[in-house]
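# Okay, here's the prediction I keep looking at, along with the sequence it came from:
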Amino acid sequence: MSIYYKMVFGILVAEVSFFSVLALPLPSKIRKPLVSVLVRPFLNDIIQVAIKCMLGFVLLLFVDSINRVYSVEQELDAINPAGGYSSSRMEVLSRKFFAQRNMYLTGITLFLTFVVVRTFNLVRELLELKDHYHLASPDYDTSAEEKRNVELKKELQSKIAERDAEIERLKEKAKALQKEI
C-alpha cells in the first residue's frame, strides 16, 4: 500500500474512533464537556482549511481509483478467457484487487467523514435541546436558582445605594470646596 493510501487509512481510523466516541451512550454531564473538547481544534481556520484540503485529496484518490478499476476491468476483458489462469491473468486480477481495495478505502473514508460531521451536529443539537428543556421544564427545580438570583439582586441594589450615597457626599464636598475657592 502506498504512503498516501496509508494516510487515508489513518484518516479512516481517526474517523472511526471519533464516531465511536460520539456514539457512546454517555450521560449529558460527561458528553457535553467531551464534545466541547473534541470540537475545539476544529474551530481553528487553519485546521478547517487543512481538513478541506485532505478531503479534496481523498476525493481525487477516489476518482483515480475508480478510473483504475475501470481500466483494469477493460484489460481483464481483453485477456483471452480461454487461457485459464495464466500468469498475466493472475497479475491483472491482483491489480484489480488492489484497485478495488483503494476505491473502497477512499470511498468509505469520504462517506464516514460526512457521517461523522452529521452525527456531531446532531449530538450538539441534542445537548442544546436538553439544556433548553431543563431550563423551561416546570418540574425542573429552579427554586434554589431563583433564591440565589433574588439574593444577588438585593446585594447589588444595596451596593448601588451605597455608591449613590457616596456620590452625593462627594458632590456636597465638591460644592463646599468650590465655595471656599
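That came through, no problem.
# can we go C-alpha only for contacts and neighbour counts from here?
Noted.
# which residues of this structure fall in helices?
3-23, 28-39, 45-78, 87-136, 143-180 (DSSP state H).
# Could you check how far the residue positioned nearest the centre of the chain is from residue 32?
The centroid of the chain falls nearest to residue 39 when counting by CA atoms, centre = their mean (4.7 Å). Distance, residue 39 to residue 32, by CA to CA, to the nearest Å: 11 Å.
# Tell me the residue in this protein that is farthest from the middle.
Most peripheral residue of the chain (CA atoms, centre = their mean): residue 180, 69.3 Å.
# what's the spacing between that one and residue 168?
From residue 180 to residue 168 the distance is 19 Å (CA to CA).
# try residue 133
Where residue 168 is concerned, residue 133 sits at a distance of 47 Å (CA to CA).
# and what of residue 19?
With distances taken as CA to CA, residue 19 is found 63 Å from residue 168.
# Next: residue 85.
Taking CA to CA, one finds residue 85 at 104 Å from residue 168.
# go on, residue 141?
Taken as CA to CA, the span from residue 141 to residue 168 is 42 Å.
# do residue 81 as well
105 Å.
# before we move on, what about residue 89?
100 Å.
# same question, residue 65
81 Å.
# neighbour-wise, which of those two wins?
For residue 65 and residue 168, the more surrounded residue by other CA atoms under 10 Å is residue 65, and the numbers stand at 22 against 12.
# Quick check, that one in contact with residue 103.
Yes - with contact defined as CA atoms under 8 Å, residue 65 counts as touching residue 103 (5.0 Å).
# Check it against this one:
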Amino acid sequence: MTLYYSLVFALLMFEMLVFLALIVPMPFNWKRGLFSFISHSPIVAKLQYGMKITFIFILILFIDSVNRVYRVQQELSVSKNAGGAAAAVAGSERMEVQARKFYSQRNMYLCGFTLFLSLILNRTYTMILDTLRLESEVKSMKGEKPATDKKDNELAEADEIGQVAKLKEELRKRDRDIETLKKQSKGLSDEYQRLGDDFHVSDGTPKKDV
C-alpha cells in the first residue's frame, strides 16, 4: 500500500474512533461541555478546515480508483477474448490484471468508506447538537436550569429583565389606548344623547322644523 493510501487508512481508523466517542453514553453535563468546547474551540475549527481539504484529495483518489477499476475490467474483457497460441501468455497477463484489479478495488473501497463515514460523522454531530439543545429547552421548561457559566447566566438574566421591561412598556401603552377609547366612547355617547334631546320632545314626538 502506498503512502497516501496508508494515510487514508489511518484517517478511516481515526473516524471510526471519533464515531465511537460520539455515541458513547455519558452524563448530560459532560456531553454538553464537550460539544460546547468542540463548537467554540479555534483549534478544532482549524482542524475541521484542514479535514475538509483532506477529504477533497480523498475524493480525487476515489475517482481515480474508480477509473482504474474500469480500465482493469476492460483489460480483463480483452484478455478473456484472447485465445489460440497466445493462451499461455494471456493467462499470465490475466493474473497480473487480476492483481491490479484487486488493488484498484481495495483503494476504491478504502476511499469510498472514508468519505461515507465523514458524512455520517457530520450528520451524527449535528443530530447530537440538536438533541442537546432540545434537552436544555425541556429542562428549562421543567424548571431545571442546566449548569452554565456565570457569564451565560448574567446574559440570560439581562435578557429576561429587558423583555420584562419591554412588556411593561407595552402594557402601559395599551392602558393609555384603553383610556383614550373610553373617553372617546363617553364623548360619543354624550353627543348621541344631546342629539336625541334636540330631535325629540318630551312626549317622544320629533320636533318640527320652523
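Yep, it's here. Only a predicted model underlies this, so the values are computations on that prediction, with no experimental measurement involved.
# TM-score of the superposition?
Scored against TM-score structural alignment, normalised by the length of the first structure, the superposed chains reach a TM-score of 0.69; 140 aligned residues with a CA RMSD of 2.4 Å.
# mind checking what residue 111 of the second structure lines up with in the first structure?
Aligned by TM-score structural alignment, residue 111 of the second structure pairs with residue 106 of the first structure.
# Who are the contact partners of its match?
8, 58, 59, 61, 62 (CA atoms under 8 Å, 6 or more residues apart in numbering).
# same thing but 7 Å
8, 58, 61, 62 (CA atoms under 7 Å, 6 or more residues apart in numbering).
# residue contacts, the third one?
Each residue near residue 61 of the first structure by CA under 7 Å, 6+ apart is listed here: residue 106.
# Show me what it aligns to in the second structure.
Under TM-score structural alignment, residue 61 of the first structure pairs with residue 61 in the second structure.
# And that match, how far from residue 76 of the second structure?
In terms of CA to CA, residue 61 of the second structure sits 22 Å off from residue 76 of the second structure.
# One more: residue 157 of the second structure?
From residue 157 of the second structure to residue 76 of the second structure the distance is 72 Å (CA to CA).
# repeat for residue 115 of the second structure
28 Å.
# try residue 181 of the second structure
For residue 181 of the second structure, the distance to residue 76 of the second structure - CA to CA - is 92 Å.
# Comparing the two, which residue is more hemmed in?
residue 76 (20 against 12).
# That one: what's it in contact with?
Residues near residue 76 of the second structure by CA under 7 Å, 6+ apart: 94, 97.
# please redo it, this time with the cut-off set to 8 Å
94, 97, 98.
# which one of these is nearest residue 171 of the second structure?
Ranked by distance to residue 171 of the second structure (CA to CA), the contacts of residue 76 of the second structure are led by residue 98 at 81.7 Å.
# The first structure: which residue goes with the closest one?
In the first structure, residue 98 of the second structure lands on residue 93 (TM-score structural alignment).
# Distance of the closest residue to that match other than its chain neighbours relative to residue 96 of the first structure?
In this structure, residue 93 of the first structure finds its nearest non-sequential neighbour in residue 76, 7.4 Å apart by CA to CA, 6 or more residues apart in numbering. Residue 76 of the first structure is 8 Å from residue 96 of the first structure, where distance means CA to CA.
# And residue 104 of the first structure, by the same measure?
In terms of CA to CA, residue 104 of the first structure sits 12 Å off from residue 96 of the first structure.
# Surely residue 105 of the second structure and residue 69 touch.
Yes - contact criterion CA under 8 Å: residue 105 of the second structure and residue 69 qualify, at 6.2 Å.
# For the nearest residue to residue 5 of the first structure once chain neighbours are set aside, which residues are in contact?
Excluding its sequence neighbours, the residue lying closest to residue 5 of the first structure (CA to CA, 6+ apart) is residue 102, at 7.2 Å. By CA under 8 Å, 6+ apart, residue 102 of the first structure lies in contact with 5, 62, 65.
# Now do the first one: how many residues are near it, please.
If you count neighbours by other CA under 10 Å, residue 5 of the first structure ends up with 15.
# Map residue 145 of the first structure across to the second structure for me.
Using TM-score structural alignment as the criterion, residue 145 of the first structure maps onto no position in the second structure.
# how close does residue 145 of the first structure sit to residue 153 of the first structure?
Taking CA to CA, one finds residue 145 of the first structure at 12 Å from residue 153 of the first structure.
# The second structure: which residue goes with residue 71 of the first structure?
By TM-score structural alignment, residue 71 of the first structure lines up with residue 71.
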